[in-house]
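Asks: Next input, structure requested:
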Amino acid sequence: MAINEKPDTLPPLVFGDARTPVSNDISEYVQRVARVLTGLEYYECLGSPTQFQSKSFAVDINGLRLVANANTPVTAKVGDSSDTTLMVPFQGRNISTVGPAALDWDANESAVLIPCVAREGHCTTRSNLNIDIDPRRLRRTAAAMLGREPDRVIDLGIDRPRRVALNQGPVSFTRLLSHYCGAIDALLEAPAALDASGIDEAIYRTLAMMFRPDLFIVEAVPSLRDRSGKEGAIDRLCEALRTSLDQRHTLTDLEERSGYSARNLQYLFRKRFGLSPLEWLREQRLQAARQRLLAGDYTTLGGLAYACGFTTASQFSTAYKTRFGETPGRRPGQRHRIKPCGDARLAAVDSPSRVLRSEGLAPTRESSPRVKNQESGERARRPLPGG
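Replies: Sure, this is the predicted structure:
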């Protein structure tokens, strides 16, 4: 494939574009690339250096490193590296040469996987997303998605350089990754929220589907009959979650604890509780927080929020008000009706007057009639001053 060395208009980054100025200094850009790309030997612009333009932005989400970069045509060489990298093009054309093989990868068609090997490459004006993969975490995620033991070996084909299709039937991985990048962009000002968002987990799940679409898109999920030897797994999972509400739990964690795949977990939880697993977990967090609020068993709302697994006090307050119709700062002990959640029928709490009346303590119309003047039958009135 011939590469057009004429620079076009620099495309935007997939995230961080508004926060990143355009650089025309190839030397400065090479230094930035070398900080995130181990083994870089050279990086040169194609065409006139005066026309070179580039931008790059990197984020780390719970150990998952993502680099968005855009540049006019360049050529580069990388020696042996410790990184396994998936390079996803969002705009432009690329060629990577690994040994005798030349891998071309174009936007909306294919990405390229480079596992810890030397390579050379060149490109047109482009915008890419580079994903540094932890092979162990990826295999663990794939095993959990399939409902298999974490240490069971699953061949994901990540030990050799290859092209990876960006479309599998109705599934567009470009659109999925673009969606995640948009979410990252929206959370760049809130690093704690970015770490708590689960975007890293979603990306690893997407990578598993990209590398083995035959397992996750074509092949049917194992039948529930295959899981008959794990009776009580859901009960044990629920109990474990109730005793660790202060911890972060992902869908992969739930899969590993229960031995069920994500799809089977969704089915079993909705059948039993009327909620998805993560909806059920949030309900447990909110119910635990409510019990402690009513009992006065807390020091600050922020401390209570963290103890029940919420990232921030504001996140807790919003979720609590949505669930119970009031803020958690309301005076404990006030009674009100609670909205039902899913199919779990939560009875409305009786008002104080109904409780008193049911116990024979509240005044009734018969036991406390209006006082009347016995002679005239008119209502007794308090005399006015001087009357």
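Asks: switch to C-alpha atoms for all contacts and neighbour counts from now on
Replies: Fine.
Asks: Next, count neighbours for Arg21.
Replies: For the record, residue 21 is Pro, not Arg. Neighbourhood size, Pro21 [other C-alpha atoms under 10 Å]: 11.
Asks: tell me the SS of it?
Replies: Of the three states, Pro21 takes coil according to DSSP: H, G, I helix; E, B strand; the rest coil.
Asks: so it sits right up against Lys55, yeah?
Replies: Yes. Counting by C-alpha atoms under 8 Å, Pro21 touches Lys55, with 6.7 Å between them.
Asks: Tell me who's in contact with Ala313.
Replies: For Ala313, the contact set (C-alpha atoms under 8 Å, 6 or more residues apart in numbering) comprises 301-302, 305-306.
Asks: before we go on, could you also do this sequence so I can check it against the first one:
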Amino acid sequence: MPNKTTLPPLAFVAPAPWEEVDAEAMSERLNTFGTARVEYRPRRTADPFRSLSAGLQVGRLRLSANSCSAVRYRVSSVAESFFIIPMDGEGETIQERRSVRWRAGEGGAFISRADAVGFSTRRSVLGVIIDEAEIAALARHMLNGDHRPPDLRVSQPLAFGRGGFRFDVLFRRLLAAIDGCVQEPTVLARSGLDDAFHRAIVMWMQPEAFLAAAERMPRRPRVDDVCDYILANLDKKLTLTMLESVGGLSPRVLQYAFREKFGCSPMQWVRDRRLEAVRTHILNESAEVSISTIASQYFSNLGEFSQKYKAHFGELPSETRRRRAVS
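Replies: I've put the predicted structure just below:
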């Protein structure tokens, strides 16, 4: 009779996940990867067993996803450390009499290179296999050398709500981004999502240290990012909504920031920079290029442009050109 055990979805979209309904067969298949010796058994002998598994390489990031009925397991000859990020269900891993519990919505775990036993309910978990030296080097960079990198010798539980972050939400969003690229391997490899995931892992292990290091770093005001965007796109359509999105600022905060720094609104600042761009062109372009041709690159209403130009510079555009010709 076929196994009808329903399972929660895998952590990421897998084009070709493999399914097993026999715990011994699953153990043998996992053992072919060589990272550890794994032995799975149904949590209760009489219970049916079913498992879905998949692996994914994203640049330097190695992910594994497993959705499984309730099991007991034993792991030996462990060659690599890894993180458990539960998407559904809960479990416990025991190493050298140290118990590490993990549960969807509450927390995951870092599992060091050591033999372990454990159990889990019906679950879906994401495994993140790491290069310890790479994670340690990244941590030193992110923490500005002010804090010791995370201790990767000892397994430990890691709450999802730490340092004001919700890391389960962060990981799900990164996985959603990976899902969006999974059908395009070249795009996925160049997406930078492997670096983003590794950085999220470092933050997850030491959120307080990361925040302390970030506080000491010189901050570039967000309004400067908005200004850079405006200057790079003066000849394109610009709206307040676009500027709010670029700066990650609310309408009120954006308006306040510009008035505090420049004494005008964001769109007034845009207009003034466009007027200055037109003036620069008039002073440098050949007289064969008409003023209307220059101005139309930045303004749709040429009559209003002339009025604003005179109000800003105290002369009409044509007067600017005549002065240039005389000089």
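Asks: give me every residue that touches the aligned residue in the second structure for Leu13 of the first structure.
Replies: Using TM-score structural alignment, the partner of Leu13 of the first structure in the second structure is Leu10. Listed by C-alpha under 8 Å, 6+ apart, the contact set of Leu10 of the second structure reads 52-53, 65-67, 124-125.
Asks: Which contacts among the residues you listed does the first structure share?
Replies: Counting by both residues aligned by TM-score structural alignment, their matches' C-alpha atoms under 8 Å, the first structure reproduces these contacts from those: 52-53, 65-67, 124-125.
Asks: And for Gly59 of the second structure, the neighbour number?
Replies: 16.
Asks: now Thr206 of the first structure
Replies: 18.
Asks: Looking at the second structure, name the residue matched to it.
Replies: In the second structure, the residue paired with Thr206 of the first structure is Ala200, using TM-score structural alignment.
Asks: quick one: which helix or strand includes that match?
Replies: helix 193-205 (DSSP states H and E).
Asks: Output the contacting helices and strands for that helix.
Replies: strand 61-68, helix 132-142, helix 167-181 (3 or more C-alpha pairs under 8 Å, 6 or more residues apart in numbering; DSSP states H and E).
Asks: thinking again about what came up before, could you export the contacts of Leu10 of the second structure as CSV, including distance to Val187 of the second structure?
Replies: Output for the contacts of Leu10 of the second structure, formatted as CSV (distance: C-alpha to C-alpha, whole Å):
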residue, distance to Val187 of the second structure
Leu52, 26
Ser53, 23
Ala65, 21
Asn66, 25
Ser67, 27
Ser124, 27
Val125, 25
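Asks: and which of those is nearest to Phe305 of the second structure?
Replies: Nearest to Phe305 of the second structure among the contacts of Leu10 of the second structure, counting by C-alpha to C-alpha, is Ala65 at 59.6 Å.
Asks: how near is the closest one to Trp102 of the second structure?
Replies: 16 Å (C-alpha to C-alpha, to the nearest Å).
Asks: ok, now Arg140 of the second structure?
Replies: Applying C-alpha to C-alpha to Arg140 of the second structure and Trp102 of the second structure gives a distance of 27 Å.
Asks: now do Ala295 of the second structure
Replies: From Ala295 of the second structure to Trp102 of the second structure the distance is 63 Å (C-alpha to C-alpha).
Asks: do Tyr73 of the second structure as well
Replies: For Tyr73 of the second structure relative to Trp102 of the second structure (C-alpha to C-alpha), the value is 15 Å.
Asks: The two: which is more packed in?
Replies: Counted by other C-alpha under 10 Å, Tyr73 of the second structure and Trp102 do not tie: Trp102 has more neighbours, with 24 against 18.
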